[in-house]
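Got a predicted structure here, sequence first:
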Amino acid sequence: MQSSLFNSENENLLPFQGKTILYADFLQKEEADRFLSQLIEAVPWRQEPIWMFGKKVMQPRLTALFGDTEVPYSYSGIQMEALKWVDPLALIREKLKDYCETEFTHVLLNYYRDGQDSMGWHRDNEASLGKNPTIASVSLGASRTFQIRHYANKAPKLNLELGHGSLLIMAEESQHFWEHQLPKTKKVLGPRVNLTFRKLS
């Protein structure tokens, strides 16, 4: 069993005001391959419109929400109703108990079909997530560069390579003081599915 986040020997990647830890080998390749295939094929993916700079545009990725069905989740003007937990997601949620001290109620899935699908700068700081939320982000598929920067002064900017089967945990004050994005790239040809586990109240 791995030690929990708060006793972890893994390095905190943030220099101050928060805690972010990367586990490159959270899932074995065979597990990650299986989960990726199952989720791409079975999830009822949707492309939602969002407001950006005063205009409504389609998100450059596909999404889905699973979790405790009585609690919806809202962000960027979108309200999502949760689908019931399915085996791959329930198994990963159970495995996360060895890594962080949070009982996750939901998981938001993002499907990046190729390098042109992306996520802009943002913080996961919705009121429903609580004061200092822990977000556990599991990556499946093509390796992508994930960027983090300080919200107030936009520096320093960290570039993290999130590979197949990796786990990134963002905790404590990180969602207050830091923002993150997944930029577009011309280098990536394969799909990527990202699972962001969170606790809604």
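Arrived safely, thanks for sending.

contacts and neighbour counts: CA atoms only from here.
Fine.

and the nearest residue to Val188 once chain neighbours are set aside, how many neighbours?
Distance criterion CA to CA, 6 or more residues apart in numbering; nearest residue to Val188, sequence neighbours excluded, is Gly115 at 4.7 Å. By the other CA atoms under 10 Å criterion, the neighbourhood of Gly115 contains 19 residues.

Isn't Gly115 up against Arg192?
No: the criterion here is CA atoms under 8 Å, and Gly115 misses it with Arg192 at 9.0 Å.

Structure two is appended below for comparative analysis:
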Amino acid sequence: MMLQGSLLDQVEEVGLRPLTGAVRRTLLDHGAWVDVRPGWVTGSDELFTRLALGGPAGVDWRGEQRQMYDKQVTTPRLLRFYRERERLPDPILEQARLALSEHYAAELGEPFATAGMCLYRDGRDSVAWHGDRFGRAAGHDTMVAIVSLGAPRALLLRPRGGGGESLRHVLGHGDLLVMGGSCQRTWDHCVPKTHQPVGPRISIQFRPRGVR
């Protein structure tokens, strides 16, 4: 699992750039919206290395088995979910969660509380079309903030149920994408498989309490 680093990113220490004045918002149908802040995390390739190592120095990545019709299948990515008050694996992630909570406080009305993490090892790893609609998000507007580390991968969005043209964001090397408003209820998103040679990517999803 080799990461092709970004030349612009390698010279910087791990940190966070400002959000205020740098976030670009796109308004979608049905009261949904998407914010993008390119290169929010500086030194993101170094952070990727810290998290990808596994074991005591990184994330204890786990594979999962899920029921698919009449058989068990292996989830095509590695996972780790950090519950409320569970310590995150790197101090910069705690800082990121706090910064997001402060920036979106007026709109969200509560802090980001949990962190889900996915490791996409290559182009064969993916996540199918879905919305984070379990828990309170099934009936209420909420936010999901995604930080992407490592090789850029496409994240697609389309109205729930299909139909219409999908939106495409290529995220990696410290980019931030935030889905807000009704986005989880009225839109779906996915990271599709690709036959192109791509390196590994880590996705970190910050969510409020009770949203999955």
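Ah, there it is. In this text the structure is predicted, and so the values were computed from the model without any measurement.

TM-score for the pair, please.
Comparison of the two superposed chains (TM-score structural alignment, normalised by the length of the first structure) gives a TM-score of 0.82, and 183 aligned residues with a CA RMSD of 2.1 Å.

circling back to that earlier point, which residue in the second structure aligns with the residue nearest to Val188 of the first structure?
Matched to the second structure by TM-score structural alignment, Gly115 of the first structure sits across from Gly123.

Next up, the contacts around Leu98 of the second structure.
111-112 (CA atoms under 8 Å, 6 or more residues apart in numbering).

What's it aligned with over in the first structure?
Under TM-score structural alignment, Leu98 of the second structure pairs with Glu94 in the first structure.

A helix includes its match, no?
Yes: assessed with DSSP: H, G, I helix; E, B strand; the rest coil, Glu94 of the first structure lies in a helix.

what about the residue nearest to Asn194 of the first structure when sequence neighbours are not counted, distance to Ser118 of the first structure?
Take Asn194 of the first structure and drop its neighbours on the chain: the residue closest to it by CA to CA, 6+ apart is Ser139, 4.7 Å away. Ser139 of the first structure is 14 Å from Ser118 of the first structure, where distance means CA to CA, to the nearest Å.

Same drill for the two, tell me which one is more crowded.
Between Ser139 of the first structure and Ser118, counted using other CA under 10 Å, Ser139 has the larger neighbour count: 25 against 20.

dump the residue contacts of His128 of the second structure.
Not quite, residue 128 of the second structure is Ala, not His. Here Ala128 of the second structure is in contact with 189-192 (CA under 8 Å, 6+ apart).

Of the residues you listed, which is the nearest to Leu177 of the second structure?
Leu177 of the second structure has its nearest neighbour among the contacts of Ala128 of the second structure in His189, at 11.9 Å by CA to CA.

What helix or strand is the aligned partner of that closest one in the first structure located in?
Aligned counterpart of His189 of the second structure in the first structure: His180 (TM-score structural alignment). Counting by DSSP states H and E, the element that carries His180 of the first structure is strand 178-182.

now for that strand, which elements pack on it?
strand 119-122, strand 144-150 (3 or more CA pairs under 8 Å, 6 or more residues apart in numbering; DSSP states H and E).

circling back: could you give the number of residues near the nearest residue to the match of His189 of the second structure once chain neighbours are set aside?
Distance criterion CA to CA, 6+ apart; nearest residue to His180 of the first structure, sequence neighbours excluded, is Ile148 at 4.3 Å. Under the neighbour criterion other CA under 10 Å, Ile148 of the first structure is assigned a count of 24.

Quick one: the residues in the first structure that stretch 149-160 of the second structure pairs up with.
Going by TM-score structural alignment: stretch 149-160 of the second structure matches residues 140-151.

and the closest residue in space to Gln28 of the first structure that isn't next to it in sequence, how many neighbours does it have?
Counting by CA to CA, 6+ apart, Gln28 of the first structure lies nearest to Gly165, which is 6.6 Å off, once chain neighbours are set aside. Residues contacting Gly165 of the first structure under the criterion other CA under 10 Å number 25.

how about Gly165 of the first structure, what's its match in the second structure?
Counting by TM-score structural alignment, the partner of Gly165 of the first structure is Gly174.

I'd like the distance between its match and Asp125 of the second structure.
From Gly174 of the second structure to Asp125 of the second structure the distance is 19 Å (CA to CA).

Next, the contact list for the residue nearest the centre of the second structure, please.
Here the mean C-alpha position of the second structure is nearest to the C-alpha of Ile146 (CA atoms, centre = their mean), at a distance of 2.9 Å. Residues near Ile146 of the second structure by CA under 8 Å, 6+ apart: 176-178, 203-206.
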